[in-house]
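Chemist: Provided below are the primary sequence and the corresponding predicted coordinates.
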Amino acid sequence: MPDPQAVPALARMLITDERFASCRNTVMDGNPDLAEEMAGRIVEEGLKFVAACSRNPGIGLAPSRIVDEGWHALILHTAMYADLCQRLGGDFVHHFPGYDPTNYDPPILDRTREKITELGWEADPQLWGPPSDETLGSVAAKCQHTPNCTIVITPKPKPGGVV
């Protein structure tokens, strides 16, 4: 029997093709000038980010501004997103938005990319840049997670109070 928490070869395989297409369309709806291929890349990076958070509770990770757009699309599909978080480790990956591009902290993104690599994936280097990098185009997401606004997953207490 396969390990239910094993990660697939491609992060996009964490959800069905139908759900992936729906999330990609959500990104495109909010960003009408974005090509379908780019919207798909953004969603896939969002999936990698959620998996990295689920597997690394308590260390504080954050997406780039453009990857945050993909994460937003996943979150908007609430039932699918809750199921995804549960399948990845059981802890819901909450979103704590914040936007202060002057307080950009590269080590947070470095740490997040490291955790993605540890899962066997490569973080798309074009999509993990600073908030001011709009060489691939602008996205609607106005979140930039900073040192005071990282994503820290607090595991659910286990029976008997053990975390």
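Modeler: The structure has been received and is ready for your questions. Please read all numbers here as calculations on a predicted model, not as lab measurements. Numbers count the residues shown, from 1 in each chain.
Chemist: C-alpha from now on. contacts and neighbour counts both.
Modeler: Fine.
Chemist: buried ones in the longest helix along the chain, by neighbour count?
Modeler: Counting by DSSP state H, the longest helix found in the chain is helix 36-55. Using 16 or more other CA atoms under 10 Å as the burial criterion, the residues of helix 36-55 that qualify are 38-55.
Chemist: which strands and helices lie in contact with that helix?
Modeler: helix 17-30, helix 65-76, helix 78-88, helix 106-118 (3 or more CA pairs under 8 Å, 6 or more residues apart in numbering; DSSP states H and E).
Chemist: comparing these, which stretch has the densest surroundings?
Modeler: helix 65-76 (a mean of 24; mean count of other CA atoms under 10 Å).
Chemist: on that earlier part again, take the helices and strands packed on helix 36-55 and lay them out in CSV including distance to W128.
Modeler: Output for the helices and strands packed on helix 36-55, formatted as CSV (distance: least, CA to CA, whole Å):
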stretch, distance to W128
helix 17-30, 17
helix 65-76, 7
helix 78-88, 22
helix 106-118, 7
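Chemist: in addition, the following structure is provided for comparison:
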Amino acid sequence: MSVGQLPVVARGLIPDERFASCRGTVMDANPDMSQEMAGRIVEEALKFVAACSRNPGVGLAPSRIVDDGWHALLLHTAVYAELCEELGENFVHHFPGYDPTNYDPAILERTRQAITDLGYVPDVELWGDPSDETLAAVAAQCQHAPECTIRPMPKPEWP
């Protein structure tokens, strides 16, 4: 993949074995979770990181469920660094914070729209209220919104 070009399926942003490893991290943190659900979560996290990288300064945020997949990507530091490098100029930093009252549907809608604008289809079931654990209970204790939305920082230019 060259910078500027995204794969049709977000899962293609990282090699299959790395995707499987990140999916395994989600499953390790959430022992009762199915492999299929963990895969959906990691794929949404990939879409989220791509949207953030391509929309610096917009202020996007993951849902609590998607944030668990983002955490899995972050734990695979080499994979994550390569992903951000492939996506372009903006490294997507994580600023943890948790307050379930931070739930802001407008920020999540803006994030889903940014994902759609890249040509991906958001898995809307994974973008809901942080207290709704009927679909998937996750270990992530983060809820980003509104003061801790994600604003990617350009790569520093070294002399």
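Modeler: Perfect, thanks for sending it. Bear in mind the structure is a predicted one, so any value in this text is a computation, not a measurement.
Chemist: TM-score of the superposition?
Modeler: TM-score of the superposed chains, computed with TM-score structural alignment, normalised by the length of structure 2, equals 0.95; 159 aligned residues with a CA RMSD of 1.6 Å.
Chemist: ok, and the closest non-adjacent residue to R12 of structure 1?
Modeler: E44 (5.2 Å; CA to CA, 6 or more residues apart in numbering).
Chemist: show me what contacts that neighbour?
Modeler: E44 of structure 1 makes contact with A11, R12, G70, according to CA atoms under 8 Å, 6 or more residues apart in numbering.
Chemist: ok, the second one touching A21?
Modeler: No: counting by CA atoms under 8 Å, R12 of structure 1 sits too far from A21 to count as a contact (10.0 Å).
Chemist: what sits in contact with each of the two?
Modeler: By CA under 8 Å, 6+ apart, no residue touches both R12 of structure 1 and A21.
Chemist: which residue is nearest the centroid of structure 2?
Modeler: A45 (2.6 Å; CA atoms, centre = their mean).
Chemist: wait, that one sits on S63?
Modeler: No: in this structure, A45 of structure 2 is not within contact of S63 by CA under 8 Å, at 9.5 Å.
Chemist: need the residues touching each of the two.
Modeler: Overlap of the contact sets of A45 of structure 2 and S63 (by CA under 8 Å, 6+ apart) is empty.
Chemist: skipping adjacent residues, who's closest to D100 of structure 1 in space?
Modeler: In space, and not counting its chain neighbours, D100 of structure 1 is closest to Q144: 6.2 Å by CA to CA, 6+ apart.
Chemist: next up, the contacts around that neighbour.
Modeler: Q144 of structure 1 touches P63, S64, R65, P97, G98, Y99, D100, P101, Y104, P131, counting by CA under 8 Å, 6+ apart.
Chemist: now the fifth one, nearest residue through space, not along the chain?
Modeler: Read it as G98 of structure 1. Closest to G98 of structure 1 by CA to CA, 6+ apart is C143, at 5.2 Å.
Chemist: in what helix or strand does that neighbour lie?
Modeler: Counting by DSSP states H and E, there is no helix or strand that carries C143 of structure 1.
Chemist: what residues does it make contact with?
Modeler: Neighbours of C143 of structure 1 in contact, by CA under 8 Å, 6+ apart: R65, D68, P97, G98, Y99, D100.
Chemist: can I get those residues in CSV including distance to T135 of structure 1?
Modeler: CSV is the format used below for these (distance: CA to CA, whole Å):
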residue, distance to T135 of structure 1
R65, 13
D68, 16
P97, 23
G98, 22
Y99, 19
D100, 19
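Chemist: out of these, who's nearest N25 of structure 1?
Modeler: For the contacts of C143 of structure 1, the closest approach to N25 of structure 1 (CA to CA) belongs to D68, at 15.2 Å.
Chemist: quick check: the closest one touching G46?
Modeler: Yes: contact criterion CA under 8 Å: D68 of structure 1 and G46 qualify, at 6.7 Å.
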